[in-house]
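Q: Sequence first, then the predicted structure, then my questions.
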Amino acid sequence: MELAREELAKKLKEDFPIFKTGSFAYLDNAATTQKPKQVLEAMEHYYHAENANPLRGLYELSLKATEAYEEAREAVAKFLNAKESAEIIFVRNATEGLNLIAYTYGRAFLQEGDEIMLPVSEHHSNFIPWQQLAKEKGLKLHFLEPNEEGIITEESFRAVLNPKVKLVAMAQVSNVLGSIQDIKLFAKLTHEIGAVFVCDGAQSVPHTKVDVQDLDVDFLVFSGHKLYAPMGIGAVYGKKELLEKMPPFLFGGEMIEYVTKEGATWAELPHKFEAGTVNVGGAVGLTAAISYLDKVGFSFIEEREAELCAYLMEGMEKVPHVHIVGSKDPKRHHGIVTFTIDGVHPHDIAAIFNSNQVCVRAGHHCAQPLMKFLGTPSTTRVSLGLYNTKEDVDAFLAALKTIRGVMGYGE
């Protein structure tokens, strides 16, 4: 089975035109993924044959564009198992989605003295909006700390949870540690005190099947570009009863029902949150990416990334002076492995990998509070995708073994 999955990964790699432009190992999938020809061709067809401003045009091209856009919404709703497509709001990315929730739900329903809980391990996109909202409205932030495995435990969650908490924000999968949190449990505990739960699905939605009804989260966001779709398209899932109560995020065209000199009324869901000309081409690409993932199947994706992550970590552990951050169990990493090397700055590490045609990411990974918690200013990260092969990992490991020597340590 493992051999069969390796062969399938090699076959899938042929769907991605960028890998025909040169010989390199792309291992920065947590930052963004490459795009299959099915996505590129779908977008090209849209712009060649169906491009128009959608929603209000009554001519054929505009109607086709409207149909393509709303089909994308239906595809996302089905993909996440939302109750209906009106619960899906298109945005540019997960960052914009989290800001939408903070600025609309947060401003409208959180009051001075209310409290927000979030892990110290959150990406800045799920950290700064709540931090700034707290400053603006006089809210209190509670920070949850992960254990050595990168996990927020039920015990630590319950220890902070209290009746003043009105919102909990948490990533399902950490973009640094790769650890997955028990979102279903934490959403249940959050609801027991009458608070709402916001889930950052940027690192989980591309790698595992996410069912928003089963998780019972109130909001969930993701970015299309981490999902083999184009940049500039993402989505917010929100429970309809909450979205209906929330004010708009942006004002202008398309999000209105009626305007006078004295005021305005808003369009019905989901359009009241989608001001201005929408990204139909990106939505078409997202539809194609979802279709592609459905055909590949999440059972393959999860099994493949798990076995490749185990192979990766086994090789890394054999290299002296390399330290994996977080759990030593590959099953805890979900394709994301962050590490340090004694005496070598992460930027130098990434530069040496680059000279060996291996693409990795170095820095604080937009998670500086987590870096401070871990006691290191920055790290290097390798992250896997469905098209990665053992050859990619072997190229990474071969370069890894040379880094200390290149930096003059004689090892």
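A: Perfect, thanks for sending it.
Q: only C-alpha atoms for contact and neighbour calcs from this point on.
A: Noted.
Q: all helices for the stretch 1-150 of the chain, in order.
A: Using DSSP state H, counting those that start in this stretch, the helices assigned to the stretch 1-150 of the chain run over residues 2-13, 37-49, 60-80, 94-101, 107-109, 128-137.
Q: Now the ones you listed in TSV, please, with extra columns for mean neighbour count and distance to Thr287.
A: TSV is the format used below for the helices of the stretch 1-150 of the chain (neighbours: other Cα atoms under 10 Å; distance: least, Cα to Cα, whole Å):
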stretch	mean neighbour count	distance to Thr287
helix 2-13	15	18
helix 37-49	17	8
helix 60-80	20	5
helix 94-101	23	17
helix 107-109	13	32
helix 128-137	17	29
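Q: To Leu400, which of those lies closest?
A: Of all the helices of the stretch 1-150 of the chain, it is helix 2-13 that lies closest to Leu400, at 22.2 Å by Cα to Cα.
Q: elements contacting the closest one?
A: The contact analysis (3 or more Cα pairs under 8 Å, 6 or more residues apart in numbering; DSSP states H and E) places helix 2-13 against helix 298-316.
Q: Pull out the buried residues from the helix it packs on.
A: Buried residues in helix 298-316, counted by 16 or more other Cα atoms under 10 Å: 298, 300-302, 304-310, 312-313, 315-316.
Q: With respect to Glu74, which of these is nearest?
A: The closest of the buried residues of helix 298-316 to Glu74 turns out to be Phe298 (Cα to Cα; 19.4 Å).
Q: about what we covered before: dump the helices of the stretch 1-150 of the chain to JSON lines, plus distance to Ala283.
A: Shown next, in JSON lines, are those (distance: least, Cα to Cα, whole Å):
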{"stretch": "helix 2-13", "distance to Ala283": "22"}
{"stretch": "helix 37-49", "distance to Ala283": "9"}
{"stretch": "helix 60-80", "distance to Ala283": "6"}
{"stretch": "helix 94-101", "distance to Ala283": "14"}
{"stretch": "helix 107-109", "distance to Ala283": "29"}
{"stretch": "helix 128-137", "distance to Ala283": "25"}
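Q: take a look at this one as well, against the first:
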Amino acid sequence: MIQQGGAFLNTDIAVVGGGASGLCAAIEAKKFCPAADVSIIEKLPKCGKKIIATGNGKCNLSNVNLSSEKYHGSVNAMNIINNAPDCYEFFTKNLGILCVEGSEGRQGGLYPSSNSSSTVLNALRLKIQELGINEICGFDVNSFRQIKNGFALYSLNDQICCRKLIIAAGGYAGTSFGTDGSVLRILKDMGYKISRISPAVAPLRVSQNQLKGLKGVRAKGSISAVHKGRILRTEKGEIQFNENNISGVCVFNLAYLFRDYENLVLRADIMPHMTENELADYLFCIRRIRRNYPLEEFLTGLFVKNMSVYIVKNVLGKSPESKISSLSDNDIKILSYRIKELEFNVTGCSSWQNAQATYGGIHADCINSKLESVLHKGLYFCGEILDTVGDCGGYNLQFAWSSGITAGRNCGISLKGDYYDKNK
């Protein structure tokens, strides 16, 4: 049992990390082995801080459009999701949370009907209290090792021993939520294969010179990640131009590609509802009716002023004060082409503080179908620490729930089997 206030603590199952996957893992472990003493080990003063921030505080629980194309990494996320209980049923029947399809601009996103992430966290806490699961907060794991009949976890001053261990410590994204990658570094030192780490679901950085004049501009369109002329992926949505990066959900869904491709280019089509020829015809018409106005007014009615001036200056290299009548037919054709293919050279991904997820982590070679380690029997993994990342729109939380349920369930069943073998 846990002896609060002591330096040496014992528990049957320790879950390192009190985030989405860790809370689900603890609940499932206790459900499948009711006799077990289950403890959640969290480095922050309270569990679930990152859950509160998800979905802009509305908690995008999942998405009705789940598919393998939405996940990236060595771990097969859809296999885990398909073999875990349905997310909708888990929340409605087990936690009493009514899920509805949201209208946040992300097709198919599932949200709590309250539209509040605190509802989800409170429901999880109620279940944890009901099951008698311990929460040990303020315990920062700086090392752990396998011992006889289990594992020993160490913080600066304290030690916890457990028979089974579930690691749900997250990755590097969102450092203010306690996920700084420290546990991944420990695991690497223990011999685990860690896929290359990179921020994901994040803005992509572009040089300030390429974005000069566009800060604060938003444009609906499509945007592609291009490498050596080959389009890797295209997303549609609102493109947001900032001082030194480009963001928006459509860009977030391309960010993971930066890890594997050098010299990545973002190609934006900010007039997606027109073909290049249709746009050219329209611009010829505008040249005729506005011929005596300055060039800065040429694209008025199509784009906001900042974007209009940016295109004239950067595509044609002309002064915005020049007359529209100075545009040649070839200028119009160039404008039509470039408006459909505005290109920006990616210089990097945004910082971990601005990233919503981690691309990379514990490689699939290190786990079995039960999410148990192949190196240390009795050790399980779930959540963002595994090498898989989903698109923006509830996909990462869905994997957190499903992997947490899977790891917790298998851990509980394994411990229950140990009890049975011991008492035969």
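A: Cool, the structure landed. Only a predicted model underlies this, so the values are computations on that prediction, with no experimental measurement involved.
Q: Overlay them and tell me the TM-score.
A: After superposition, the two chains reach a TM-score of 0.24 (TM-score structural alignment, normalised by the length of structure 1), with 160 aligned residues with a Cα RMSD of 6.7 Å.
Q: picking that back up, looking at the helices of the stretch 1-150 of structure 1, which is closest to Gly285 of structure 1?
A: In terms of Cα to Cα, the element of the helices of the stretch 1-150 of structure 1 nearest to Gly285 of structure 1 is helix 37-49, at 5.1 Å.
Q: on contacts alone, who are the packing partners of the longest strand anywhere in structure 2?
A: Criterion DSSP state E: the longest strand present in structure 2 is strand 230-241. Under the contact definition 3+ Cα pairs under 8 Å, 6+ apart, strand 230-241 of structure 2 sits against strand 218-227, strand 245-247, helix 249-252.
Q: residue ranges of the helices in the stretch 301-424 of structure 2, please?
A: For the stretch 301-424 of structure 2, the helices defined by DSSP H, counting those that start in this stretch cover 305-311, 329-340, 395-423.
Q: buried ones in the shortest one?
A: Just to be clear, that refers to helix 305-311 of structure 2. Buried, per 16+ other Cα under 10 Å, within helix 305-311 of structure 2: Lys305, Met307, Ser308, Val309, Tyr310, Ile311.
Q: Look at the residue lying closest to Phe90 of structure 1 once chain neighbours are set aside and give its secondary structure.
A: With sequence-adjacent residues excluded and distances taken as Cα to Cα, 6 or more residues apart in numbering, Phe90 of structure 1 is closest to Ala235, at 4.5 Å. Under the three-state scheme (DSSP: H, G, I helix; E, B strand; the rest coil), Ala235 of structure 1 adopts strand.
Q: Just confirm Ala235 of structure 1 contacts Gly97, I think it does.
A: Yes. Contact criterion Cα atoms under 8 Å: Ala235 of structure 1 and Gly97 qualify, at 6.7 Å.
Q: list residues touching both of the two?
A: Common contacts of Ala235 of structure 1 and Gly97 (Cα atoms under 8 Å, 6 or more residues apart in numbering): Val91, Val221, Phe222.
Q: before we move on, back to that, looking at the helices and strands packed on strand 230-241 of structure 2, which is closest to Ala357 of structure 2?
A: With Cα to Cα as the measure, helix 249-252 is the member of these nearest Ala357 of structure 2 (10.0 Å).
Q: continuing past that closest one, what's the next helix or strand?
A: Using DSSP states H and E, the next helix or strand after helix 249-252 of structure 2 towards the C-terminus is strand 265-269.
Q: Now do that following strand against helix 329-340, angle only.
A: Interaxial angle, strand 265-269 of structure 2 versus helix 329-340 (axes from the mean of the first three to the mean of the last three Cα atoms, to 10 degrees): 110 degrees.
Q: Strand 265-269 of structure 2 - contacts with which helices or strands?
A: Here strand 265-269 of structure 2 touches strand 218-227, helix 329-340, strand 342-349, going by 3+ Cα pairs under 8 Å, 6+ apart.
Q: circling back: out of the helices of the stretch 1-150 of structure 1, which comes closest to Glu155 of structure 1?
A: Glu155 of structure 1 lies closest to helix 128-137 among the helices of the stretch 1-150 of structure 1, at 23.4 Å (Cα to Cα).
Q: Would you confirm that Lys166 of structure 1 belongs to a strand?
A: Yes. Counting by three-state DSSP, Lys166 of structure 1 is found in a strand.
Q: was I right about it contacting His191?
A: No. Counting by Cα under 8 Å, Lys166 of structure 1 does not reach His191; the two are 9.5 Å apart.
Q: Have a look at these two and say which one is more surrounded.
A: Taking other Cα atoms under 10 Å, Lys166 of structure 1 and His191 do not tie; Lys166 has more neighbours (23 against 17).
Q: do you know how far the more buried one is from Glu192 of structure 1?
A: Lys166 of structure 1 is 11 Å from Glu192 of structure 1, where distance means Cα to Cα, to the nearest Å.
Q: same deal with Leu243 of structure 1?
A: With distances taken as Cα to Cα, Leu243 of structure 1 is found 20 Å from Glu192 of structure 1.
Q: And these two? Which one has more around it.
A: Leu243 (24 against 11).
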